[in-house]
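Student: Starting from these lines, generate the structure:
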Amino acid sequence: MSDFDALMEFQRTTEALSSVAERLGWDQETVMPRGATEQRAEEMAAMEAVLHERRTDPRIGEWLDGAEAEIEDDEDARMLKLIARDFQRQTRIPARLATELARLTSLSQGIWAEARSNDDVAAFLPTLAEILMLKREEADALADGGDAYDALLDDYEPDATAETISGIFAAMRPRLVQLREDLLGAERQPAQLTGQFPAETQLRLARQCATAFGYDWTRGRMDLAVHPFSSGRWQDSRITTRVVTADPFNCLYSTIHEVGHSNYELGIDSDYAFTALGRGVSLGVHESQSRISENQIGRSRAFTEWLFHRMSDAFDAMNISDPQAFYASVNRVAPGYIRTESDEVQYNLHIMMRFDLERDLIAGKLDVTDLEEAWNTRFLKDFGVAVDKPSNGVLQDVHWAVGLFGYFPTYALGNVYAGCLNEAMREDLPDLDESLTEGDATPAVEWLRENIHRHGSLTPPVELIENACGAQISADPLLDYLEEKFGAIYAL
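Tutor: Reported below is the predicted structural model:
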């Protein structure tokens, strides 16, 4: 067996075990008995120990050296580059640290969920302090003398830096803030959908929305979770959602968002399964798929017309009686605490706040004991609203509880990428709205599959987006889209 073939066979087993570990995480968040938390933490730690040992196996370095001479095409070269990158990063992390992080972040999910349910910050902060200590250690090991936060960010958005992201955010903020002020001060204000919407009916509609976006139910399923997520790849990518009886949009648009993620994983070239190419290339690109599905497609005038009729049939006497008012209600801009429920205009402002806070946490400029006060102070400054309870504030997101420091900015990058992709897609599919009004988003999904999904990790993130759009990445398409769309809704 050649060095290249030996490496690919070894990698295949590693990828399969990684998929098993991911399924354990899905199970914990959906159907695992609440009393099994400690057992699951040990199981996750054991799996991480095995995976870390494989990912740092010295033979990988030897195989990589020999395989360089055996490269036959660009796919081979890219696979070797990705494996080498992961090998170099993993060998800098002590096995003890990797195992302890897996154990602690598994335990912390339950602790966070309980604290969130009880609005008890104090019950969660000691665990968060432990996670932060371990993540700082990991960041220092990965940075090798460089910027610690950048080292964590590189796990989610390769080659991105905090400095670059800060520049993008600084350019976006003035236009976003001005647009928000104009909308909140506009004479025309959309009505808010009110009422009680039964959970089972919401879930039935959520399934219809997932089907409208081409979700493959033979390779997926939908469950409930405290914080919606998707999980899996290749032949098994699952989605979750949540239900608030007074707010059906929460359920429906969380579902569409997660379908965007799963469609990406299910749309990757099947030849890449169990290889380093067989996953989304970055979290920013991944978020572009969920955000364009949720917003530019799912909250479009055309798709909401179809959704209005489905909801009118499903629920008794909605307080909104025509498609135009429904479209405006779906896109209503209003002060709110929750990032995942935020409108398109304010969403990135939520991300910018979290980005600044977590950078300070990793750098040691902000202590965990001061985090809630820092959050509340910044939120009041940015949104003009005082946080009323921790579940609407510092406890609302699961990310820090599971150690995902460096993840948040990829949401905003995903919005920027989605703005560029939407502009290009609309040029290529001028009749897309005709399909959307019939509840058929598959032409858009097929365009994304051709230009993004099928490539997996073959092409680096920036290159992939620019190839799809035929232009350099810029925040302007997103900001132009927001100003045009919301200016029309609010009659600015």
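
Student: Could you use CA atoms for every contact and neighbour count after this?
Tutor: Fine.

Student: Looks like Val416 contacts Asp480 (just checking).
Tutor: No: in this structure Val416 lies outside contact range of Asp480 using CA atoms under 8 Å: 11.2 Å.

Student: So for the two, which sits in the more crowded spot?
Tutor: Here Val416 and Asp480 are set side by side on neighbour count (other CA atoms under 10 Å), and the busier one is Val416, at 27 against 12.

Student: can you give me the helices in the stretch 201-350 of the chain?
Tutor: With DSSP state H, counting those that start in this stretch as the definition, the stretch 201-350 of the chain shows helices at residue ranges 248-266, 283-291, 301-314, 323-330, 344-363.

Student: Could you look up the next helix or strand downstream of the last one?
Tutor: Under the assignment DSSP states H and E, the closest C-terminal helix or strand after helix 344-363 is helix 371-383.

Student: and after that next one, which helix or strand comes next?
Tutor: Following helix 371-383 in sequence order, the next helix or strand is helix 409-428 (DSSP H and E).

Student: Out of the helices of the stretch 201-350 of the chain, which is closest to Tyr411?
Tutor: In terms of CA to CA, the element of the helices of the stretch 201-350 of the chain nearest to Tyr411 is helix 283-291, at 5.7 Å.

Student: Next, the second sequence, to be compared with the first:
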Amino acid sequence: MSAYEDLMAHERRTQALDLVAGRLAWDQQTMMPQGSAAQRAEEIGALRAMIHARRTDPRISEWLERAEPDTLDEVARAQTRHIRRSHERLCRVPGDLASALASLASRAQGQWADARAADDFKGFAPVLEQVVALKREEGAALADGGDVYDALLDDFEPGASAEGIDACFARMRPGLVALREAALDGVEAPPLRGRFDEAAQLTLARKLAIAFGYDMDRGRLDKAVHPFSSGSGTDVRITTRCSPDDPFNCLYSTIHETGHACYEQAVMADYAFTPVGRGVSMGVHESQSRLYENQLGRSRPFCHWLYGQMRDTFGDPGAPDEEAFYAAVNRLHRGYIRTEADEVQYNLHVMLRFDLERALVSGDLAVNDLEAAWNDRFEADFGYEVPRASLGCLQDVHWSVGLFGYFPTYTLGNIYAGALHEALRRAVPDLDSHLAQGDPGPATAWLRENVQRHGGLHEPRDLIERACGTTADEGPLMGYLSDKFGTLHRG
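Tutor: Got it, this is the predicted structure:
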């Protein structure tokens, strides 16, 4: 076999092990017995140590050196680019540190869930302090003298920098604040009223996932404390959560995770078990989930169709007519939870987390001071106090499992989604007529062809700009938000 063939045979086995580790993590959040957390931490730690050893195998450097670039096609060049980047990065991280991080994150996840249920940040702070310390150590190793936060961010959005993101957020923030204040000064649309059966919510959620293109023969829908998507290829699973008085929590979490899952299911089958066989970055991933959830799922024509589905499912949908239902779906409102925030304020939640986690990583903010810092910043940004930790710094799972550098990709995803939506509307001018029938198919087909099937073939921003035919910046997103919300809630 050639050096490239040897390299890819090694990589396929590594990718398979990585998917197994992901399945263990999925099980931990959905079906694992509560008393199994300590054992699962050992299992995941051992598996992650094995994966780290394979990805730092010295033979990888030899195979990469012997692979002849002139003989490689576009896909093979992309494969070697991903493998080289991963190998060089991970060789800077000691294997025992990688194992310790995986094991600690597994334990911390369960402790976070318990602390969130008990509103007990002080009880969780010691384990979070351990996570932050290990992530600083990992970031310093990866940075090799450079910016530690940028090194962590690179795991989720290659090519992005904290400086660039900070500048983008600074441009967006005044417009978001002004739009929020103008909308909330008007007549606030009422929320849905009523009680909504959990089993019926899940039945409708499955129907929505299928409508958006999710293949249930290669996936499943379960409940979790924090909704997520897991897997790739022919085994991609999604989760949601239910609230008896808020069906949107379940329905729109499901559509969101369906966007992630459809991306992974749509990647070309030939790329399976390779670096190119997955979504290229979390920002691009979020562009799919946010576009599915917001520009499509919260659009006026789709909401009018969904109103009928709600009536069929629940009888009284909690709104008197289609327009009232559309206003309820898109209402700007006071709240604390990022995943339940409206499209305008969602990005302000992300900006808060971005600033706080940079301070944690740099050491400018101590873990013991995080709750107070969060509460102060939230009151300054949103104008009211956080009443308890589960509505504040304990609401997200990310920091407990070491995902520092992840949060800004949510707003990057919104920015990409704005640009993609603009291009999609040009390509499918009759999209609204399809959405009014509960059929997002033309939109999801365009995304599948122009974004999803390519997997990791192109660099993140290059992929988006190829699809859009133009530079991707925050302009289309801000224009979309202004057009939609500028008059929606005015009296």
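
Student: returning to that earlier point: same list (the helices of the stretch 201-350 of the first structure) but as CSV, adding mean neighbour count and distance to Asp3 of the first structure.
Tutor: Shown next, in CSV, are the helices of the stretch 201-350 of the first structure (neighbours: other CA atoms under 10 Å; distance: least, CA to CA, whole Å):
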stretch, mean neighbour count, distance to Asp3 of the first structure
helix 248-266, 26, 28
helix 283-291, 27, 31
helix 301-314, 19, 51
helix 323-330, 20, 55
helix 344-363, 19, 39
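
Student: With respect to Arg12 of the first structure, which of these lies nearest?
Tutor: In terms of CA to CA, the element of these nearest to Arg12 of the first structure is helix 248-266, at 16.9 Å.

Student: Now tabulate the helices of the stretch 201-350 of the first structure in CSV and tack on distance to Arg207 of the first structure.
Tutor: Written out in CSV, the entries for these read as follows (distance: least, CA to CA, whole Å):
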stretch, distance to Arg207 of the first structure
helix 248-266, 8
helix 283-291, 16
helix 301-314, 12
helix 323-330, 19
helix 344-363, 23
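
Student: closest one to His455 of the first structure among those?
Tutor: For these, the distance to His455 of the first structure is smallest for helix 248-266, at 9.7 Å, taking CA to CA.

Student: quick one, the closest one and helix 323-330 angle?
Tutor: Taking axes from the mean of the first three to the mean of the last three CA atoms, to 10 degrees, one finds that helix 248-266 of the first structure is oriented at 80 degrees with respect to helix 323-330.

Student: Pull the distance from helix 248-266 of the first structure to the chain's centre.
Tutor: Here helix 248-266 of the first structure shows a centroid-to-chain-centroid distance of 10 Å under the convention CA atoms, centre = their mean, to the nearest Å.

Student: Using the aligned residues only, give the average distance of that helix to the second structure.
Tutor: Between helix 248-266 of the first structure and the aligned residues of the second structure, the post-superposition mean distance stands at 0.2 Å (mean CA distance after the TM-score superposition for the first structure).

Student: and the aligned residue in the second structure for Asp223 of the first structure, what does it touch?
Tutor: Aligning on TM-score structural alignment places Asp223 of the first structure opposite Asp222 in the second structure. With contacts defined as CA atoms under 8 Å, 6 or more residues apart in numbering, Asp222 of the second structure is in contact with Thr30, Ile238, Thr239, Thr240.

Student: In contact with Thr274 of the second structure, which residues?
Tutor: By CA under 8 Å, 6+ apart, Thr274 of the second structure lies in contact with Met8, Glu11, Arg12, Gln15, Gln79.

Student: Around the third one, count how many other residues there are.
Tutor: By the other CA under 10 Å criterion, the neighbourhood of Arg12 of the second structure contains 15 residues.

Student: Okay, and it sits in which element?
Tutor: Using DSSP H and E, Arg12 of the second structure sits within helix 3-30.

Student: and the next helix-or-strand element following that helix, which residues are buried?
Tutor: Sequence-wise, the next helix or strand downstream of helix 3-30 of the second structure (DSSP H and E) is helix 37-55. Neighbour-count burial for helix 37-55 of the second structure, with 16 or more other CA atoms under 10 Å as criterion, is recorded at 37, 40-55.

Student: Tell me which helix or strand comes right after helix 37-55 of the second structure.
Tutor: Helix 37-55 of the second structure is succeeded, C-terminally, by helix 58-66 (DSSP H and E).

Student: Mean distance of that next one to its aligned residues in the first structure, please.
Tutor: Here the mean offset of helix 58-66 of the second structure against the first structure after fitting is 0.3 Å, by mean CA distance after the TM-score superposition for the first structure.

Student: Tell me the helices and strands packed up against that helix.
Tutor: In terms of contacts (3 or more CA pairs under 8 Å, 6 or more residues apart in numbering; DSSP states H and E), helix 58-66 of the second structure is packed against helix 3-30, helix 74-90.

Student: and Arg89 of the second structure, how far is that from Asp144 of the second structure?
Tutor: Distance of Arg89 of the second structure to Asp144 of the second structure, given as CA to CA, to the nearest Å: 9 Å.

Student: Between the two, which is the more surrounded one?
Tutor: Neighbours around Arg89 of the second structure and Asp144, counted as other CA under 10 Å, are more numerous at Arg89. The numbers are 19 against 12.

Student: wait, what's in contact with that one?
Tutor: Residues in contact with Arg89 of the second structure (CA under 8 Å, 6+ apart) are Leu142.
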